[in-house]
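K.L.:
Sequence plus predicted model, see below.
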Amino acid sequence: MNHLQPVHPGNTAQLAEHLRRSATSGTRLIIGLAGPPGAGKSTIAEGLSRHLGQECAIVPMDGFHLANTIIEGTELRERKGAIDTFDVGGYLSLLARLRLNEEDVVYAPTYRRGLEEPIAASIAVPKSIGIVITEGNYLLADVGPWGRVRSYLDEAWFVELPSETRMSRLIQRHVDSGMDPAAAEAWAQGPDEANARYVESTKASADLIIKYP
């Protein structure tokens, strides 16, 4: 599926069928969903998973956020969510293990909103899983070791959402996680928007654009 013509996000059944056809017996398919904060990557991944059922596992890049104990008291705390506030080495190691598929089960971390911390070994990916969907902001970044992420992905899709809607979603997400509305808006328009502009600059290397009208 190599084209950049936008696909409507409601077509998750069609996209899931494409993945099912692309997965060959004995070979694991790894699909990356990239896009700016609040674009709907997790929603798309969950939609695909509903159609694919037991064939699929979702492994978020967000599980590799640096823990608050690491960034507290540093300038990284004010930029949490930026590309250098993730353990890219750990993420690459996980992708390599998922690609090799030699272990009975690979355990991956997730990120707990509200707690705002990664949780280790909270997603189980058995050897039998034929399709892995990994989603995150920086899957198409080409700076430093991030440039190696793309080599582990069979396809990379980019999710877009109109900026006004995306901003509203982000603000509500931060409020739901415990921020007061003013702080939530400031964070969404500050660090989140800076990250979004960078992520948007990486979309040219995507195989497919999933775009909300």
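P.N.:
Here it is on my side, so go on.
K.L.:
make it CA atoms for all contacts and neighbour counts henceforth
P.N.:
Will do.
K.L.:
Can you list the helices and strands that the longest strand seen in the chain packs against?
P.N.:
Looking across the chain with DSSP state E, the single longest strand is strand 117-126. Judged by 3 or more C-alpha pairs under 8 Å, 6 or more residues apart in numbering; DSSP states H and E, strand 117-126 is in contact with strand 105-112.
K.L.:
So which bits of the strand it packs on are buried?
P.N.:
105-111 (16 or more other C-alpha atoms under 10 Å).
K.L.:
mind listing what's buried in the longest strand of the chain?
P.N.:
Within strand 117-126, the residues scored as buried using 16+ other C-alpha under 10 Å are 117-119, 123, 125.
K.L.:
What is the nearest of those to V175?
P.N.:
Minimum distance to V175 across the buried residues of strand 117-126 is 16.3 Å, recorded for E117 (C-alpha to C-alpha).
K.L.:
Against that first model, consider the following:
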Amino acid sequence: MSTVEELAATIVDRAQHSRRYLTALAGPPGSGKSTLSEALAAALPPGSAAVVQADGFHFDNVLLDRLGRRAWKGAPDTFDCRGLDFLLRRIRNSEPDVIAPVFDRTLDVARAGAVMIGEDVRHVIVESNYLALGTGPWSLLRQHFDCTVFIEVPRQELQRRLMSRWLDLGFSADAARQKVEGNDLRNADLVLSQSRDWDLTWRPCDPS
């Protein structure tokens, strides 16, 4: 895939016989999942698409502190994976007006009740690092998806983007580097080594 429009056209073609079509966007942290999900939703037929962020199912920092996992926020076990599974089942069943949370990165909190997925929404785009994992509880979510798109970005570029993310959020260079090297890149390496059997590959650096 070289353009968002081509990706959207492929999904529309695959979804022509589906009442509701769920597309998973998977890839390591910093690969551009949020950017691609919004661009893809805009490229699909007007009013037909909604985006679900699995980051909305982050454990709250208070719970992470209690579990001793605050420093590893973003690792696979720091999400309410079963809660996401339940939401996807409701979406898959085309229940009316399903409500989903979003994650506010600036505030570092999940906001409940932020997105409504109406009964008339045909395309639901779900984005997360871990939607293509081949083992563990995240792999059980794959039953809900009609298509999985994996975003490939060179590891060096991931590191650059992740550093920029934390610096933009006001972290010092040392604190940003600790975040990236101590947690983000570990999660990236997990995604890169354990993701399996996706349907389409998206390379943001492809010429457009």
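P.N.:
In hand now; what should we look at? Model, not experiment: these values are computed from the prediction.
K.L.:
all strands of the second structure, in order?
P.N.:
Using DSSP E, the strands of the second structure run over 21-26, 49-53, 98-104, 109-117, 123-128, 147-151, 200-202.
K.L.:
outside of the last one, which residues touch it?
P.N.:
Okay, so that is strand 200-202 of the second structure. 1-2, 147-152 (C-alpha atoms under 8 Å, 6 or more residues apart in numbering).
K.L.:
Please list only the buried members of these.
P.N.:
1, 147-152.
K.L.:
ok, back up a step: hmm, who's touching the longest strand of the first structure?
P.N.:
Contacts of strand 117-126 of the first structure (C-alpha under 8 Å, 6+ apart): 57, 59, 62-68, 103-112.
K.L.:
likewise stretch 27-43 of the first structure?
P.N.:
In contact with stretch 27-43 of the first structure (C-alpha under 8 Å, 6+ apart) are residues 19, 22-23, 45, 99, 101, 129-140, 152-161, 166-167, 169-170, 192, 195-197, 199-200, 203.
K.L.:
ok so, going back, and the two most separated of the buried ones among the contacts of strand 200-202 of the second structure?
P.N.:
Greatest spacing in those, by C-alpha to C-alpha: C147 and E152 (16.1 Å).
K.L.:
T85 of the first structure and S168 of the first structure, how far apart?
P.N.:
Computed with C-alpha to C-alpha, to the nearest Å, the distance linking T85 of the first structure and S168 of the first structure is 24 Å.
K.L.:
what span of the first structure lines up against stretch 79-86 of the second structure?
P.N.:
Counting by TM-score structural alignment, stretch 79-86 of the second structure lines up with residues 86-93 of the first structure.
K.L.:
could you list every residue that touches L40 of the second structure?
P.N.:
With C-alpha under 8 Å, 6+ apart, L40 of the second structure has these contacts: 4-5, 7-8.
K.L.:
Please convert the buried members of those into PyMOL selection syntax.
P.N.:
Listed next is the PyMOL selection for buried residues among those, using 16+ other C-alpha under 10 Å:
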select buried, resi 4+7+8
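K.L.:
I'm done for today, thanks for sticking with me.
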